[in-house]
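[1] quick one: sequence plus predicted model below, questions after.
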Amino acid sequence: MTYEAAQPSWWSGRQAQHPDYLYQHIRLLNLEDSPARLTETRLPALLGYACEAGVARNQGRVGAAEGPNAIREALGKLPLLHGGPVALADAGNIRENTDMEGAQKGFANCLKTLLETGYFPIGLGGGHDMAYAHYMGLRGLMPGKGRLGMINFDAHLDLRQPVPRGHSGSPYHQMAADCEARGDRFSYACVGVRADANTQELLDRASQWGVLCLSRDSLGDTGAAETRLLAFCESLDAIYLSIDLDGFTSAFAPGVSAASPMGFTPQEILPLLRAVWDTGKVVSMDLAEMNPGLDRDGQTARLAASLIHTALHHPGLL
């Protein structure tokens, strides 16, 4: 596993007389230098998971290792508006193309450091095996009996068995096993589940384990979907939010490991994202499966960047 400290060359944008764009407000953060705890308002910090080994193990299309920097390239060009953060930290990348478990351990340790020093981590992927790494970084920081819940915007349940090893389709199965070993309740909601993207075994497993499944078809009734999602959030103390870009229809997200024309649209999930953010319980988030080698005109990278931009400017999230 290699830790790549963030570089100034990763950030560029439109030349402007005034500091109007995000690339002009980047704070480079080297986690090998033991960053001091923030004394100001909690800052968002990007952390890249430049690993596609889990996608390869899951028989997906590789290329997601270059996802984090593609998202940065699109994000830097967007404006920083009133109501946004004073700055955006970049904590670099965990880079590894073969040792997925090593990448997960490195990402978990870096994420834990960001949380302990007062940042709001935003993971950039990379395969969705990043989700288990993200969970591992969070779980040791829950105070007392604090209950952590996972919300995944995704077509896939990602509850496949990690046999013989974990992969991009197994992170929530691995979380469930860890919760059972620790005596914790497995609290998981998947938004945008598609029948054509999950086997019957996975759907049955979700039902058996009490997973809240909001189907792709149910998203047409935003009010009903929001009610069910907020009911899930009610008993939680903290929420880890993940957005798998392959949940979107390929009209919006062609550059992913498993594209499909039957996914959800940004307009369908933005009200649900805002509702979750409004709970005040989201402690970190990530975006997974960005594959720039399969993207079309940078469309998927721009979608990911716009979602992050929306989060950065959402009142009360940071």
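    Done, it's in. Bear in mind the structure is a predicted one, so any value in this text is a computation, not a measurement. Residues are numbered from 1 along each chain as shown.
[2] from here on, just use CA atoms for contacts and neighbour counts.
    OK.
[3] Provide the secondary structure category for the residue lying closest to residue 187 once chain neighbours are set aside.
    Nearest non-adjacent residue to residue 187, counting by Cα to Cα, 6 or more residues apart in numbering: residue 149, 4.8 Å away. For residue 149, the reduced secondary structure class is strand; criterion used: DSSP: H, G, I helix; E, B strand; the rest coil.
[4] what about residue 149, how many residues close to it?
    Around residue 149 there are 23 other residues, counting by other Cα atoms under 10 Å.
[5] quick one: contacts for it?
    Contact analysis of residue 149 by Cα atoms under 8 Å, 6 or more residues apart in numbering lists 186-188, 233, 236-240.
[6] got the residues you listed as a markdown table, with secondary structure columns?
    Converted to a markdown table, the contacts of residue 149 look like this (three-state DSSP):
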| residue | secondary structure |
| --- | --- |
| 186 | coil |
| 187 | coil |
| 188 | strand |
| 233 | helix |
| 236 | coil |
| 237 | coil |
| 238 | strand |
| 239 | strand |
| 240 | strand |
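[7] among those, which ones are buried?
    Among the contacts of residue 149, those buried by neighbour count (16 or more other Cα atoms under 10 Å) are 186-188, 233, 236-240.
[8] which of the contacts of residue 149 lies closest to residue 159?
    Out of the contacts of residue 149, the one with the shortest distance to residue 159 is residue 188. That distance is 10.7 Å, counting by Cα to Cα.
[9] okay, one more to line up with it:
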Amino acid sequence: MYIKTDSSIWQGRIDHETDTTYFRYHQIVQTEPTAKQGIVGLIGFSCDEGVRRNNGRVGAKDAPLELRKQLSSLPWRNQVHVDSLIDFGDVVCEGHELEQAQQELGDKVSDILTNGRAIILGGGHETLYGQYLGVRKAAGPDASIGLLNIDAHFDMRSYDKQTSSGTMFKQILDEDPNAHYFVCGIQQYGNTTALFDTADHYNVQYFLDEQLDSSQFTKDLNDFMDAHDVVLVTLCMDVLNASEAPGVSAPSPFGLSALKVRDILRQMVSHKNTVSFSICEVNPSLDINNQTAKLGAYFINEVIMNSFK
């Protein structure tokens, strides 16, 4: 089900009514679709059915609203055209109809990509499959798609019984010979040996959390982005250290720092081939003083400010 955003969500401090150098996000965001080129389109995915199926802690369906609230009062640095940020509302997963909701998200993402870049506010990490469907639809059947994931987990479990928030990348690689997977932040003890074996079988490029300061990581990441026609980026917030991001389904005691994730995001989204970004697994019901949602909003801001350099 698709729901248009209530414009009253975007509110906050006003330092000046007309001078855009004083503006904050809530003074920039529009809630009416436009055919203008060069937009950044926000679309929410209110869903945690995939997390439920994966036996995780539900609550991520409320993240799109909370992320908007936290983003709303951040200063707008005037680096992107003031008419270019559009909130397209939310796709809501009704009941247990995950696959239908993912398809609907894909259609919305594809529509946004006809005029610019898409930012998806998840939702559990099952959001990624809908993001992929939209990128594939917009890019065409023959385009080479690079899947970039910042995550502690491979998300390549078997889906013989049902899909979930832990199966998406295996689904995509099984279905699409023109899609390739690169993941960074993987934790040795966050994945079974079978999952490492599965990643090797599918020729996944992966870097462990302790390998991300190496020159080899930077080189391989750039080579991967250069090698594909289009690139999508997804951030699973459980890759972060639990002290910085407590509000996730599967917190990581040895996770990455926010500064490290910011550096990686900047590299990924500033690349000319990157067309879409999703942020997933923020769980407001588990958060502490909105800490994780606020951090998520700052990451979204980084993506927007680095997408059109």
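    Great, that's in hand. The structure presented is a predicted model; accordingly, all values stated were derived computationally and were not measured.
[10] what lines up with the residue nearest to residue 187 of structure 1 in structure 2?
    Taking TM-score structural alignment as the criterion, the aligned counterpart of residue 149 of structure 1 in structure 2 is residue 146.
[11] distance of its match from residue 287 of structure 2?
    Between residue 146 of structure 2 and residue 287 of structure 2 the distance, using Cα to Cα, to the nearest Å, works out to 31 Å.
[12] now do the strands in structure 1.
    2-4, 26-28, 44-50, 88-95, 120-125, 148-153, 188-193, 212-215, 238-244, 282-288 (DSSP state E).
[13] so what touches the first one?
    The contact list for strand 2-4 of structure 1, computed with Cα under 8 Å, 6+ apart, reads 92-96, 106.
[14] how about that strand, which residues are buried there?
    Within strand 2-4 of structure 1, the residues scored as buried using 16+ other Cα under 10 Å are 3-4.
[15] just stretch 15-33 of structure 2 next, same as before
    With burial defined by 16+ other Cα under 10 Å, the residues of stretch 15-33 of structure 2 counted as buried are 23-31.
[16] check contacts around the residue nearest the centre of structure 1.
    Within structure 1, one residue has its C-alpha closest to the average C-alpha position: by Cα atoms, centre = their mean, that is residue 286, at 1.7 Å. Residue 286 of structure 1 sits next to 121-125, 131, 241-243 when contact means Cα under 8 Å, 6+ apart.
[17] repeat that with 10 Å
    Residue 286 of structure 1 is in contact with 46-49, 121-125, 128, 130-131, 134, 152, 240-244, 304, 308, counting by Cα atoms under 10 Å, 6 or more residues apart in numbering.
[18] which position in structure 2 aligns with it?
    So residue 286 of structure 1 corresponds to residue 278, using TM-score structural alignment.
[19] repeat that for residue 99 of structure 1.
    Across the two structures, residue 99 of structure 1 finds its equivalent in residue 97 of structure 2, going by TM-score structural alignment.
[20] next, count neighbours for that match.
    Other residues within reach of residue 97 of structure 2, judged by other Cα under 10 Å, total 13.
[21] surely it touches residue 49?
    Yes. Taking contacts as Cα atoms under 10 Å, residue 97 of structure 2 lies within contact range of residue 49: 8.0 Å.
[22] returning to what we had before: now the strands of structure 1 as TSV including distance to residue 273 of structure 1?
    Formatted as TSV, the entries for the strands of structure 1 read as follows, by distance: least, Cα to Cα, whole Å:
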stretch	distance to residue 273 of structure 1
strand 2-4	30
strand 26-28	25
strand 44-50	17
strand 88-95	20
strand 120-125	15
strand 148-153	9
strand 188-193	10
strand 212-215	13
strand 238-244	9
strand 282-288	11
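[23] show me the one of those strands that comes nearest residue 265 of structure 1.
    Residue 265 of structure 1 lies closest to strand 188-193 among the strands of structure 1, at 9.9 Å (Cα to Cα).
[24] what range does the closest one cover in structure 2?
    For strand 188-193 of structure 1, the matching stretch in structure 2 spans residues 181-186, with TM-score structural alignment as the criterion.
[25] may I see the buried residues of that stretch?
    Neighbour-count burial for stretch 181-186 of structure 2 flags 181-186 (criterion: 16+ other Cα under 10 Å).
[26] which one of those residues is nearest to residue 261 of structure 2?
    Minimum distance to residue 261 of structure 2 across the buried residues of stretch 181-186 of structure 2 is 9.1 Å, recorded for residue 185 (Cα to Cα).
[27] give the contact list for the closest one.
    149-154, 206-212, 236, 239-240, 255-256, 261.
[28] any idea how far residue 108 of structure 2 lies from residue 205 of structure 2?
    Taking Cα to Cα as the measure, residue 108 of structure 2 falls 29 Å from residue 205 of structure 2.
[29] those two - which one has more neighbours?
    For residue 108 of structure 2 versus residue 205, the count of surrounding residues by other Cα under 10 Å is larger for residue 108: 23 against 16.
[30] check the gap between the equivalent of the more buried one over in structure 1 and residue 91 of structure 1 for me.
    Aligned counterpart of residue 108 of structure 2 in structure 1: residue 110 (TM-score structural alignment). From residue 110 of structure 1 over to residue 91 of structure 1 the distance is 8 Å, taken as Cα to Cα.
[31] same check on residue 196 of structure 1?
    The spacing between residue 196 of structure 1 and residue 91 of structure 1, counted by Cα to Cα, is 37 Å.
[32] neighbours around the counterpart of residue 69 of structure 2 in structure 1, how many?
    Taking TM-score structural alignment for the superposition, residue 69 of structure 2 sits opposite residue 73 in structure 1. For residue 73 of structure 1, the count of nearby residues is 20 (other Cα under 10 Å).
[33] who's in contact with residue 73 of structure 1?
    9-13, 23, 298, 301-302, 305.
[34] any chance of the contacts of residue 149 of structure 1 in JSON lines with distance to residue 85 of structure 1 as columns?
    Supplementary listing: those in JSON lines, determined by distance: Cα to Cα, whole Å:
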{"residue": "186", "distance to residue 85 of structure 1": "33"}
{"residue": "187", "distance to residue 85 of structure 1": "30"}
{"residue": "188", "distance to residue 85 of structure 1": "29"}
{"residue": "233", "distance to residue 85 of structure 1": "25"}
{"residue": "236", "distance to residue 85 of structure 1": "26"}
{"residue": "237", "distance to residue 85 of structure 1": "24"}
{"residue": "238", "distance to residue 85 of structure 1": "21"}
{"residue": "239", "distance to residue 85 of structure 1": "21"}
{"residue": "240", "distance to residue 85 of structure 1": "20"}
